[in-house]
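> sequence first, then the predicted structure, then my questions.
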Amino acid sequence: MMLQISAQPLLKSPLSVVLPFSKSIANRMIIMRYLSGSALPLKLSESNDTHILEQLLQSIPVQQGMGIYNAEDAGTVFRFMAAVLAITPGKHVLTGTTRMLNRPIKPLVDALCSLNANINYLKKQGYPPLLIQGRKLTGYQVKLDASLSSQFGSALMMIAPGLENGLVIELLGKVVSMPYLKLTATLMHMQGQDVEIKDNIISVAPGSLSFNHPISEGDWSSASFWFGLAALVPGKEIIFENLNQDSPQGDRCLLKLFEPLGVISTWQSKHLHIIKKHSGVSHFEADFTDCPDLLPAIAVSCAGMGISASLKGISTLRLKESDRVAAICDNLNRLGFKAINNEHELKLLPVQNKTDRSKLIINAFGDHRIAMAFALLGAQNRTIIIDTPGVVEKSYPQFWQHLEQAGVFLKEIQSL
């Protein structure tokens, strides 16, 4: 079933949005709670990724013989589970979807094996699935290639307090998504764990794996699509009810990122209000090394506004649920925009006399953020059809419901 999206004459304004809980926070909280042995309740993200992680952890005690754990398409889940299973006695097979089997895991495996972990590749070297023989890890220093994913580092950080001597992690290469490593450190600090990040060195002291301060808050990454809607539909006010002004989430940087597109934000009584107050720049530039999940909404917003853009720091976007750079370029070019997929840059060029290609089917490439980003164009006087709307379950299950409440017309269709 596909989903047709189109604007109605009047979108609701002001619009109040309650975002899903941050899955970045929820997934880290779940791992820390599990490692501590705590039964403290958590307010969990509604995302499918979080449900998968909970189910896999709950299945560890009841696995008979060799445990088989399927992380499906959840990269965070796979990486966090790899570290947990490495210290969990028994034989474990960790696998996932076809796309997951093509996402590199070597930096994390190399780091764990240097600490005496017993991990073997079952198919292609450097990629899932993994055969893990859990046992006690030794050593207290490790080098980690941090150029592909910050989740490798976060996985090591969270198991580190349980190691006899703690752990010192030296980050090698160009470090990507550093705010997510800092998020992990902040959440560990909240649980009373001793963590320090200084330049490219992360130090985690040994100690008890305590868990006594669960937190949950709205997801800043998911807010990016509403910022995009504000950028494309001037004059519409959007109010977020559950974002934290002092959030440790790195994607909070979207407040500044969307300002050049004319979207102004203000805090009023602990609620965030956004509205487009000026036309914005004619050319947009940004580096997404620290915030890759924000690029889809920014890229589609720039295209919809008809401005040129130079979007850099895109290397990790090629290793997500899809090759997001290729997916964005493919869909924008088929819609009549001009997107260029360079090795280190996604470039957007303004198009004069663009051909109207409304009712074109958007290929989401099985990627939740691609589906949600391109849905924004449906609120801007064109009709968009998403081929697989169900992919939003991964991070934002209520997205279509919230978009409909905003006044966007949605219709399920079989085919054109």
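That came in fine, so what should we check first? Here the structure is a predicted model, which is why all the values come from computation and not from measurement. Numbers count the residues shown, from 1 in each chain.

> going forward, measure contacts and count neighbours with C-alpha atoms only.
OK.

> and for the closest residue to residue 319 other than its chain neighbours, the neighbour number?
Distances taken as CA to CA, 6 or more residues apart in numbering place residue 103 nearest to residue 319, at 6.1 Å, with adjacent residues excluded. Residue neighbour count, defined by other CA atoms under 10 Å, stands at 19 for residue 103.

> same question, residue 145
As a burial measure, residue 145 scores 20 neighbours (other CA under 10 Å).

> please name the nearest non-neighbouring residue to it.
Here the nearest residue to residue 145 in space, its sequence neighbours aside, is residue 172; by CA to CA, 6+ apart that works out to 4.7 Å.

> correct me if wrong: that neighbour contacts residue 149.
No - the pair residue 172 / residue 149 is not scored as a contact, 11.6 Å apart, by CA atoms under 8 Å.

> between these two, which one's more packed in?
Applying other CA under 10 Å to residue 172 and residue 149 shows that residue 149 carries more neighbours, namely 25 against 13.

> below is structure B, check it against A:
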Amino acid sequence: MNLVLHTNHKNLEGQIAVTGSKSETNRLLLLKALFPNITLANTSNSDDSEVMQKALIGKDEIVDIHHAGTAMRFLTAYFAVNEGREVVMTGSSRMQERPIKILVEALAQLGVEISYEKEVGYPPIRIKGKKVSASKVTLAANVSSQYISALLLVASKLENGLELTLEGEITSIPYINMTLALLKDLEIQTSFEGNVIKVYPKETVASKEMVVESDWSSASYFFSLVALADQASITLSSYKKDSLQGDSALVGIYEKMGVETTFEGNKMTLKKQPNFKHETVNLELNNTPDIAQTIVVTCLGLGIGCHLTGLHTLKIKETDRLEALRIELTKLGATISVTNDSLTLVASENINHNIKIATYNDHRMAMAFAPLALKVPIIIEDAEVVSKSYPDFWNDLKALKFEVSEL
């Protein structure tokens, strides 16, 4: 499905209820599988969370998680410690190109038996679940935080808990802290001192309802819309000022791009600052790489330059996001260069009209480019890819008076 986006309404006003955080939901789904007496509210309706839920309650030997990277990592750890269960974890052709070796080797340190069905280091993998008594693992600190969180989520069910030593500079700390905060909410004892994280064993937890905060990555597209509108006031729910999600850094980042954020109850209102003086945006996004696509597209729409660093994990996402951004922004007339971990956009007032944006099976490519419709008509290819994290996205754009039509 290719969608044409444009709008004659440059003044945006509305209220949007954003689906629960995919990151938080998937962590809590796994914790619920380990501790069935907890209940969950405001869970994500994303494809990734539905795949995760299905895999956790299913009994099949073959577990196919399609494009869901979080599910691949979290479930690898879950099935590894699920004594007596044998599964083959597989996914889409892109998933079979995404590395899993670091996590497999970490689990091997705990004595878990995992083998590769095809290429060494990549899914599909065969996992033979066992009772784990070993408790010490060492891992490179600059890897995807999902590997680290996968181990932490199952750690309390290990006979002797887990002592995880991270070697080098730690990236994506907010996502590690999110995992530890959820464990703390369940009164599972943890510590994070220097480069060592400990999780203590716990047989059972008290019955409790866990309410998932809405997704900050999904909110990023509304920050972009407000920045690019002539005037705007958009209220989003349900959000916390002191969020666990790393992408809540959006508030400070977009303040530098003329967006003012206020909180009241569980609602967050974004307002365009009139007559804002824009400057080149320089950001280190080590802790929040998922919002890089949104930010660079906003800068293009504002006619300002940016230099973004700390993006090394983007190369192993749904697509090589840095290369995808370079190709699509160039089609729009941008001058952009990328390295292995950075991106530089040169300021320019010109944006080409009616360009077809390829989405590379990547939900964030589709949504990050959509706000440009405030500046020029734009075509999003394979637009249904947004269902991975935000199935209601196109309907929410229509609620803001965007014209969204199939090509």
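All right, it came through fine. These numbers come from a predicted model, not from an experiment.

> returning to that earlier point: residue in structure 2 paired with the residue nearest to residue 145 of structure 1?
Structural alignment (TM-score structural alignment) places residue 172 of structure 1 against residue 167 in structure 2.

> residues near the counterpart of residue 235 of structure 1 in structure 2, how many?
By TM-score structural alignment, residue 235 of structure 1 lines up with residue 231 in structure 2. Neighbourhood size, residue 231 of structure 2 [other CA under 10 Å]: 17.

> go on, residue 148 of structure 2?
Residues near residue 148 of structure 2, counting by other CA under 10 Å: 24.

> check the secondary structure at residue 361 of structure 1 for me.
strand (DSSP: H, G, I helix; E, B strand; the rest coil).

> skipping its backbone neighbours, what lies nearest it in space?
Computed as CA to CA, 6+ apart, the closest residue to residue 361 of structure 1 that is not its neighbour in sequence is residue 385, at 4.7 Å.

> so the one you found lies in a strand, does it not?
Yes - under three-state DSSP, residue 385 of structure 1 sits within a strand.

> would you confirm that it contacts residue 360?
Yes - the criterion here is CA under 8 Å, and residue 385 of structure 1 meets it with residue 360 at 6.2 Å.

> between these two, who's got more neighbours?
Ranked by neighbour count (other CA under 10 Å), residue 385 of structure 1 and residue 360 place residue 385 first, with 27 against 18.

> next, the contact list for the alignment partner in structure 2 of the more buried one, please.
Under the alignment by TM-score structural alignment, residue 385 of structure 1 pairs with residue 379 in structure 2. Neighbouring residues of residue 379 of structure 2 by CA atoms under 8 Å, 6 or more residues apart in numbering: 2-5, 354-357.

> which of the residues you listed sits closest to residue 120 of structure 2?
For those, the minimum distance to residue 120 of structure 2 (CA to CA) is 33.9 Å, reached by residue 357.

> now that closest one: closest residue in space, sequence neighbours ignored.
Nearest one to residue 357 of structure 2, counting by CA to CA, 6+ apart, is residue 380 at 5.0 Å.

> same question for residue 46 of structure 2.
Of all residues not flanking residue 46 of structure 2 in the chain, residue 389 sits nearest, at 4.4 Å (CA to CA, 6+ apart).

> isn't the one you found right up against residue 363?
Yes - the pair residue 389 of structure 2 / residue 363 is scored as a contact, 7.0 Å apart, by CA under 8 Å.

> between these two, which one's more packed in?
Between residue 389 of structure 2 and residue 363, counted using other CA under 10 Å, the more crowded position is residue 389 (26 against 20).
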